[in-house]
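Peer 1: What shape does this take:
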Amino acid sequence: MLRTRRPATHTAEQARRMRGVLSGMSLPITIDAEAVGTVRPPAIRTRCGA
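Peer 2: Next up, the predicted model:
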């Protein structure tokens, strides 16, 4: 997601296969068009079952 600078969603199964990834939705934090981190909205994470 940091490479594409686009929101991403991951199911619990997908997240289990990746290091440091939780299920739900992640949004990029960008500064001057460079992705510098991510944020996870709590309401969306809850609805995804994370």
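
Peer 1: Only C-alpha atoms from now on, for both contacts and neighbour counts.
Peer 2: Fine.

Peer 1: Do a quick rundown of the helices in the chain.
Peer 2: Per DSSP state H, the chain carries helices over the ranges 12-16, 42-47.

Peer 1: tell me, how many neighbours does residue 30 end up with?
Peer 2: Residue 30 is flanked by 13 other residues according to other Cα atoms under 10 Å.

Peer 1: What distance do you get for the residue nearest to it when sequence neighbours are not counted to residue 27?
Peer 2: Excluding the flanking residues, the one nearest residue 30 by Cα to Cα, 6 or more residues apart in numbering is residue 36, at 5.7 Å. Residue 36 sits at a distance of 11 Å from residue 27 (criterion: Cα to Cα, to the nearest Å).

Peer 1: Proceed likewise with the subsequent sequence, for comparison:
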Amino acid sequence: MLTPIEGMKELGVGRNAMYGDLLKRKDFPCFKIGSKYYINSQKLQDWIDKQCK
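Peer 2: Presented below is the predicted three-dimensional model:
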């Protein structure tokens, strides 16, 4: 499980891209607990691979 900050480093994107775009996408492997977002690190690589096709 990654925080959005860790996900930003993994993906090489900035804060605006992460919070304004990626976390709102239905196909992005994240979930929300309370007011905090978390990224499923196991599914993140699969998502990246699908985006590259």
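
Peer 1: Can you give me the TM-score here?
Peer 2: Aligned and superposed, the two chains score 0.40 in TM-score terms (TM-score structural alignment, normalised by the length of the first structure); 29 aligned residues with a Cα RMSD of 3.1 Å.

Peer 1: Pick out whichever of residue 36 and residue 27 of the first structure has more residues nearby.
Peer 2: Applying other Cα under 10 Å to residue 36 of the first structure and residue 27 shows that residue 27 carries more neighbours, namely 18 against 13.

Peer 1: The more buried one contacts residue 8, doesn't it?
Peer 2: Yes: the criterion here is Cα atoms under 8 Å, and residue 27 of the first structure meets it with residue 8 at 6.7 Å.

Peer 1: picking up where we left off before, redo the helices of the first structure as CSV? Include mean neighbour count.
Peer 2: Converted to CSV, the helices of the first structure look like this (neighbours: other Cα atoms under 10 Å):
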stretch, mean neighbour count
helix 12-16, 13
helix 42-47, 12
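
Peer 1: and residue 17 of the second structure, how many neighbours?
Peer 2: For residue 17 of the second structure, using other Cα under 10 Å, the count is 12.

Peer 1: Go through the strand or helix carrying it and flag the buried ones.
Peer 2: Under the criterion of DSSP states H and E, residue 17 of the second structure resides in helix 15-20. Buried residues in helix 15-20 of the second structure, counted by 16 or more other Cα atoms under 10 Å: residue 18.

Peer 1: for the second structure, what's the longest helix?
Peer 2: Under DSSP H, the second structure gives helix 41-51 as its longest helix.

Peer 1: can you pull the buried residues of that helix?
Peer 2: 41, 44.
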